[in-house]
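In: Need a 3D model of the sequence below.
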Amino acid sequence: MEIKTYLRYSFPGLIAGCLMMVSACKKNSSDLNAVNKPVVEAYLVAGQPLSVKVYQQKYLTDTATYGAALTDLSINVSNGVQTVKLTETANGTYTYSDAAFVTAGKTYSMQFTYDNVAISASTVMPGKPEGFKLTDSVFHVPNTIDPAYNDKVLQTVTWTNPDSLQHLLLFKNTDSNPFEIIAVRSNRNPSFEINTERTSTYSITQTTFKYYGAYKVILLRVNNEYINVLTTNTRGSSQNLVNTPTNVVNGLGIFTAMQADTLNLRVTTQ
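Out: Okay, the predicted model is just below:
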């Protein structure tokens, strides 16, 4: 299972736009302290090298994805037993290459100083999703799409979730040139994601997919801080950006952890 490859897809698709809003604050006299806060972006994945990106906030009118990188920081991360110092491998990007450092069940705490202020955050690495299954590895789109049956369940995605933990479900179309199921659905992204709302099942209907082809179905077990940023900022506006959720003390952005499992699905004609 190539967790690293597919998680790279999920970040821009799910939350990068939210972090753009987190970092784009209205720089006015009513919130002088907020404009000096660094923006942190870190997604810890069990068994993968650790990476933390830190950058400045930017104006709402700034079209860049990120603000200027914050360089020459001394960032430490602890797993409760061991504390490591990250290395700046690119401007504003700090890493620790030992993949064995990030494991399930541990609490990870990050700390650094910026502008004489201590910046910190912590997150817990969740366990890997369990019992992840598809009804079938092939989904046959009906020859006729009848609106009267849009809610009819044709196939299901299930997993074990007795504690109602947070999960995201990603459908990543891996075709180089995916073919649309119905032409009027043009300009829709063939890949999409679902916030499962703490459930343990997702129903596939005749309108679930907009494109035929091969899909990676990725189930992510995530923490509340990820869901908070995702759900709140997608509804945000320029009037409330300074109140966006963050788990970074004296900063903005997100420091979170997740695990994933992946299945294959082929969407084809009936």
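In: C-alpha from now on. contacts and neighbour counts both.
Out: OK.
In: need the contact list for residue 43.
Out: 50, 51, 52, 254, 255, 256, 257, 258 (CA atoms under 8 Å, 6 or more residues apart in numbering).
In: what about the closest residue to the second one other than its chain neighbours, distance to residue 49?
Out: Spelled out, that is residue 51. Leaving aside its chain neighbours, residue 51 sits nearest to residue 95 (4.3 Å; criterion: CA to CA, 6 or more residues apart in numbering). Separation of residue 95 from residue 49 (CA to CA, to the nearest Å): 7 Å.
In: one more, for comparison:
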Amino acid sequence: MKNIYIILLLGTIQSILWACTETNDVINPGDKPVIEAYLAPNHPVSLKAYTEIPYSESSEGVSQVIDGLSIKIIGSNGKTFVLKSVGNGAYESAANELIGVAGTTYSLEFDYKGRKVTATTEIPAKPVNFASDKKEISRTQIDLSAGFQGGVRPPGGGFNEQNTSVNLTWSNPNNYYHFIAVENVETDPVQILIPPTGRTFPNFRFFNEPLTGSSNEVRSQSFQYFGKHNIILYRVNPEYAALYQSSGTTSQNLSTPPTSIINGLGIFTGINADTIKFVVNKN
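Out: The predicted structure follows:
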């Protein structure tokens, strides 16, 4: 479960930062902290805190980090984490203080602007029987560094390459939420599609939305780098799925994103994962 925190959430937290406040809410717009925390078994605690951006015509649209909070996370196993503020809105437990096993519940609590902010979550079970019908694929490198104009095939070809499927399955009789994430783990990864000069395609990771099924697929052309990859199956709680599904909130459809945090916004949730090793070879 390497890099279990890094992959999650690329983008979902943005909808929270733009939350609006209902007219009957006694908390002033902008006064709720936004929390981002994912608790994984056998990992230390990592949490981030931001200020909310309330919707208004005068809003500059900038969220600020929140440092200096006194945050505790209390486990049902009797273990308490006292998080240390390490700057830039980040809070961490000691490296040797690790989240417990599946089924352990954790409660978050701290004070912010005279109110107690609280939340509770449970560590879900690890995914079961995670399998792939392939362990490797091959792709052809496409070089666009010299440009691609007039329909001329770039050096190296590759546009007619077959887009095959990597079929992934797992057991899920109770319809728990899962999603797939893929990350390249090479120290110096080589791009499959070399971009035109002056452009970059910095996609070391990609992921899909959380679903309640028992299978999914990754298309071969979704891989952007050669070499070793981790295909990670995450089991997540409903609060994560609800937040992900609300991330399309726009100025044309304003709503307060769902959250299980009392007197706050954001995500405080347990996760668990299993990983399959995968290789993309170069033709």
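In: Looks to me like the residue nearest to residue 51 of structure 1 is in a helix.
Out: No: counting by DSSP: H, G, I helix; E, B strand; the rest coil, residue 95 of structure 1 is not part of a helix but strand.
In: Next, work out how far apart the counterpart of it in structure 2 and residue 252 of structure 2 are.
Out: Here residue 95 of structure 1 is matched to residue 92 in structure 2, going by TM-score structural alignment. In this view, residue 92 of structure 2 and residue 252 of structure 2 are 37 Å apart by CA to CA.
In: So for the two, which residue has more residues nearby?
Out: Higher neighbour count among residue 92 of structure 2 and residue 252: residue 92, with 18 against 6, using other CA atoms under 10 Å.
In: ok, that one touching residue 49?
Out: No: the pair residue 92 of structure 2 / residue 49 is not scored as a contact, 11.5 Å apart, by CA atoms under 8 Å.
In: Now for the match of residue 95 of structure 1: which residues touch it?
Out: Residue 92 of structure 2 neighbours (CA under 8 Å, 6+ apart): 44, 45, 46, 47, 83, 84, 85, 86.
In: can you do 10 Å?
Out: Applying CA atoms under 10 Å, 6 or more residues apart in numbering, we find residue 92 of structure 2 in contact with 44, 45, 46, 47, 48, 71, 81, 82, 83, 84, 85, 86.
In: Could you do residue 236 of structure 2 as well?
Out: Residue 236 of structure 2 touches 38, 122-127, 176-179, 210-211, 269-273, counting by CA under 10 Å, 6+ apart.
In: Matching it against structure 1, which residue comes up?
Out: Taking TM-score structural alignment, residue 236 of structure 2 has residue 222 as its aligned residue in structure 1.
In: Does the residue nearest to that match when sequence neighbours are not counted belong to a helix, a strand or coil?
Out: Among residues not flanking residue 222 of structure 1 along the chain, residue 258 sits closest, at 4.8 Å (CA to CA, 6+ apart). Here residue 258 of structure 1 takes the strand state, with states given by three-state DSSP.
In: Show me what residue 258 of structure 1 aligns to in structure 2.
Out: Under the alignment (TM-score structural alignment), residue 258 of structure 1 pairs with residue 271 in structure 2.
In: give me every residue that touches that match.
Out: Residue 271 of structure 2 is in contact with 4-5, 38-41, 102, 121-126, 178, 234-237, 240, counting by CA under 10 Å, 6+ apart.
In: which of those residues line up with contacts in structure 1?
Out: On the basis of both residues aligned by TM-score structural alignment, their matches' CA atoms under 10 Å, what survives of the contacts of residue 271 of structure 2 in structure 1 is 4, 38-41, 102, 121-126, 178, 234-237, 240.
In: And those, which of them are buried?
Out: 4, 38-41, 102, 121-126, 178, 234-237, 240 (16 or more other CA atoms under 10 Å).
In: What are the boundaries of the helices in the stretch 151-283 of structure 2?
Out: 238-245 (DSSP state H, counting those that start in this stretch).
In: Mind checking which of the buried ones among the kept ones among the contacts of residue 271 of structure 2 are in strands?
Out: 38, 39, 121, 122, 178, 234, 235, 236 (DSSP state E).
In: Which one of those is nearest to residue 191 of structure 2?
Out: Proximity of these to residue 191 of structure 2, judged by CA to CA, is greatest for residue 234, which lies at 25.9 Å.
In: wait, the closest one sits on residue 127?
Out: Yes: using CA atoms under 10 Å, residue 234 of structure 2 makes contact with residue 127 at a distance of 7.1 Å.
In: Mutual contacts of these two, please.
Out: In terms of CA under 10 Å, 6+ apart, residue 234 of structure 2 and residue 127 are both contacted by the residues 178, 272, 273, 274, 275.
In: How about the third one, nearest residue that isn't a chain neighbour?
Out: Spatial nearest neighbour of residue 273 of structure 2, excluding adjacent residues (CA to CA, 6+ apart): residue 234 at 4.4 Å.
In: Same question for residue 27 of structure 1.
Out: residue 35 (6.1 Å).
In: how close does the closest residue to residue 75 of structure 1 other than its chain neighbours sit to residue 41 of structure 1?
Out: Excluding the flanking residues, the one nearest residue 75 of structure 1 by CA to CA, 6+ apart is residue 112, at 4.8 Å. Relative to residue 41 of structure 1, residue 112 of structure 1 is positioned 14 Å away (CA to CA).
In: show me the contacts for the residue nearest to residue 251 of structure 1 when sequence neighbours are not counted.
Out: Spatial nearest neighbour of residue 251 of structure 1, excluding adjacent residues (CA to CA, 6+ apart): residue 37 at 4.7 Å. When contacts are counted by CA under 10 Å, 6+ apart, residue 37 of structure 1 touches 23, 55-57, 114-115, 117, 119, 248-253.
In: and which of these is nearest to residue 157 of structure 1?
Out: The closest of the contacts of residue 37 of structure 1 to residue 157 of structure 1 turns out to be residue 253 (CA to CA; 31.2 Å).
In: I'd assumed residue 66 was in contact with that closest one.
Out: No: Residue 253 of structure 1 lies out of contact with residue 66 (CA under 10 Å); the separation is 11.5 Å.
In: Looking at these two, which is more packed in?
Out: Using other CA under 10 Å, the more surrounded residue of residue 253 of structure 1 and residue 66 is residue 253, with 29 against 19.
In: and the gap between the more buried one and residue 4 of structure 1?
Out: In this view, residue 253 of structure 1 and residue 4 of structure 1 are 21 Å apart by CA to CA.
In: Noted, bye for now.
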